[in-house]
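[1] Sequence isn't available, so here's the structure alone:
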């Protein structure tokens, strides 16, 4: 694994890179937000929020617009609102300073397990083929649009779990999506028709949707 470490404090960056190296993790280090946005993205980004040029929250937002690379925020800030905002705009986790390298590596591995695509996901008669980006139901390929496939794949990633509307919009469409309010409902309706049974997608009014096998 290779990571991009965005940290302006050398007293933190150097021992952290050494510690990660003992776990076989190679690090590329930059000290500013501008350098982070210009750097090639590796397998992971460790992002300090207190950068000298650009706020780490804004760096996180820009990185997420450009890539789905996993991001862990490193923060000494005690304000819960900063951490919540970072998670809402696309960070996968946050670690409060000071932290142990062992805990950080464990969190990175947990995120990697969740975000690494599985070639096939089977849910009864429904098969999600992530490499081919298609869904097969009862042996027949469903004629899904790209957005319909992304919506179905997101719900299928954790069957039975309710995915809230905002997360769906920001994942399938884009962060801070401000399109028509009925966009999501329209896509859910068309996806239900193509699945042939509305019970596949359950609506939790005012919260979100979940995928269940009828």
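    Cool, the structure landed. Since the model is a prediction, treat every value here as computed from it, not as a measurement. Numbering: from 1, shown residues only.

[2] only C-alpha atoms for contact and neighbour calcs from this point on.
    Noted.

[3] Run through the strands of the chain in chain order.
    In the chain, the strands defined using DSSP state E lie at 2-6, 26-30, 44-48, 71-75, 93-96, 120-123, 126-129, 134-137, 140-141, 163-164, 201-204, 208-211.

[4] Save these as a markdown table, and put in mean neighbour count and distance to residue 184 too.
    Output for the strands of the chain, formatted as a markdown table (neighbours: other C-alpha atoms under 10 Å; distance: least, C-alpha to C-alpha, whole Å):
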| stretch | mean neighbour count | distance to residue 184 |
| --- | --- | --- |
| strand 2-6 | 22 | 34 |
| strand 26-30 | 19 | 39 |
| strand 44-48 | 24 | 30 |
| strand 71-75 | 23 | 26 |
| strand 93-96 | 18 | 26 |
| strand 120-123 | 14 | 22 |
| strand 126-129 | 20 | 20 |
| strand 134-137 | 19 | 19 |
| strand 140-141 | 12 | 22 |
| strand 163-164 | 16 | 11 |
| strand 201-204 | 17 | 12 |
| strand 208-211 | 20 | 10 |
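
[5] Kindly reformat these as TSV containing distance to residue 190.
    Output for the strands of the chain, formatted as TSV (distance: least, C-alpha to C-alpha, whole Å):
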stretch	distance to residue 190
strand 2-6	40
strand 26-30	44
strand 44-48	35
strand 71-75	33
strand 93-96	33
strand 120-123	20
strand 126-129	17
strand 134-137	14
strand 140-141	16
strand 163-164	18
strand 201-204	11
strand 208-211	14
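
[6] Use this one as the comparison:
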């Protein structure tokens, strides 16, 4: 993997120092912000590949920073917080975060989370779209694998990277009922240590985008998981 730029937004200088030292040793470029407003300015000037975002910061909390950045980009965001309640993790995921790490944490764990986020779902052979394994055509929309786009009436559906990966894996296994554990394993990877509810949050966002066009293709199989049916 080429050198990645990581934006660390945390008002605790000790946390920033630990992350900077460990990440620099592992060939990451690190830029630091100590407040919410500074994080937004640094995002615009440094163009980071991933953001580590503390929730409790002066002048603007991490949730609001995440909301504002999500209006501009789908750059991966990992929330950092001393809060460990499920509602806090779900809220972070609901507003667009890709992952959530509770303090205290190991910098090695965060690097593993980053690698999991950037891992892409392999395209299976034998279950391809109409044009090899590049396009999956359906009645109301099409999935373009190489360009990572979903088109509805020539309009591009807004999906974040992991949402696209999740939809693609469901499509590659059309009509099969997949458990949350299976989806976590194949889309997020074996070393993903996040909450299993991550799947539910991403499914909800995909459905929300499709619902704008009255498309309902991802079905819940209660007590089991999810199923894609055109």
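    Sure thing, it's come through. For clarity, every value in this text was computed on a predicted model and none was experimentally measured.

[7] among the strands of structure 1, which is nearest residue 109 of structure 1?
    Closest to residue 109 of structure 1 of the strands of structure 1 is strand 44-48 (C-alpha to C-alpha; 10.4 Å).

[8] That closest one corresponds to what range in structure 2?
    Aligning strand 44-48 of structure 1 against structure 2 (TM-score structural alignment) gives residues 50-54.

[9] any idea how far the spatially most central residue of structure 2 lies from residue 124 of structure 2?
    Nearest to the geometric centre of structure 2 sits residue 98, at 3.2 Å (C-alpha atoms, centre = their mean). From residue 98 of structure 2 across to residue 124 of structure 2, the span is 24 Å (C-alpha to C-alpha, to the nearest Å).

[10] cool, residue 213 of structure 2 as well?
    Separation of residue 213 of structure 2 from residue 124 of structure 2 (C-alpha to C-alpha): 28 Å.

[11] quick revisit: looking at the strands of structure 1, which is nearest to residue 14 of structure 1?
    With distances scored as C-alpha to C-alpha, the stretch of the strands of structure 1 nearest to residue 14 of structure 1 is strand 26-30 (9.0 Å).

[12] In structure 2, what range does the closest one match?
    Counting by TM-score structural alignment, strand 26-30 of structure 1 corresponds to residues 29-33.

[13] That stretch vs structure 1, average distance?
    Compared with structure 1 after fitting, stretch 29-33 of structure 2 deviates on average by 0.7 Å (mean C-alpha distance after the TM-score superposition for structure 1).

[14] Can you list the neighbours in contact with that stretch?
    Stretch 29-33 of structure 2 is contacted from outside by 3-11, 16, 20, 23-24, 39, 42, 46, using C-alpha atoms under 8 Å, 6 or more residues apart in numbering.

[15] Please name the residues that touch the closest residue to residue 25 of structure 1 other than its chain neighbours.
    Nearest residue to residue 25 of structure 1, sequence neighbours excluded (C-alpha to C-alpha, 6 or more residues apart in numbering): residue 1, at 5.1 Å. Residues counted as contacts of residue 1 of structure 1 (C-alpha under 8 Å, 6+ apart) are 24-26, 43-44.

[16] mind putting those in a markdown table, distance to residue 63 of structure 1 included?
    What follows is these, written out as a markdown table (distance: C-alpha to C-alpha, whole Å):
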| residue | distance to residue 63 of structure 1 |
| --- | --- |
| 24 | 25 |
| 25 | 21 |
| 26 | 20 |
| 43 | 13 |
| 44 | 11 |
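
[17] which one among those gets closest to residue 101 of structure 1?
    Nearest to residue 101 of structure 1 among the contacts of residue 1 of structure 1 is residue 25, at 11.3 Å by C-alpha to C-alpha.

[18] OK, contacts around the closest one?
    Neighbouring residues of residue 25 of structure 1 by C-alpha under 8 Å, 6+ apart: 1-3.

[19] Over to residue 70 of structure 1?
    By C-alpha under 8 Å, 6+ apart, residue 70 of structure 1 lies in contact with 43-45, 91-92, 111-112, 115.

[20] corresponding residue for it in structure 2?
    Matched by TM-score structural alignment, residue 70 of structure 1 corresponds to residue 76 in structure 2.

[21] Tell me how far the nearest residue to residue 136 of structure 1 once chain neighbours are set aside lies from residue 121 of structure 1.
    Once flanking residues are discounted, residue 136 of structure 1 sits nearest to residue 127: 5.1 Å by C-alpha to C-alpha, 6+ apart. According to C-alpha to C-alpha, residue 127 of structure 1 and residue 121 of structure 1 sit 6 Å apart.

[22] and the residue lying closest to residue 80 of structure 2 once chain neighbours are set aside, what does it touch?
    Ranked by C-alpha to C-alpha, 6+ apart and with sequence neighbours excluded, the top spatial neighbour of residue 80 of structure 2 is residue 54, at 4.4 Å. Residue 54 of structure 2 makes contacts with 9-11, 61-62, 79-81, as judged by C-alpha under 8 Å, 6+ apart.
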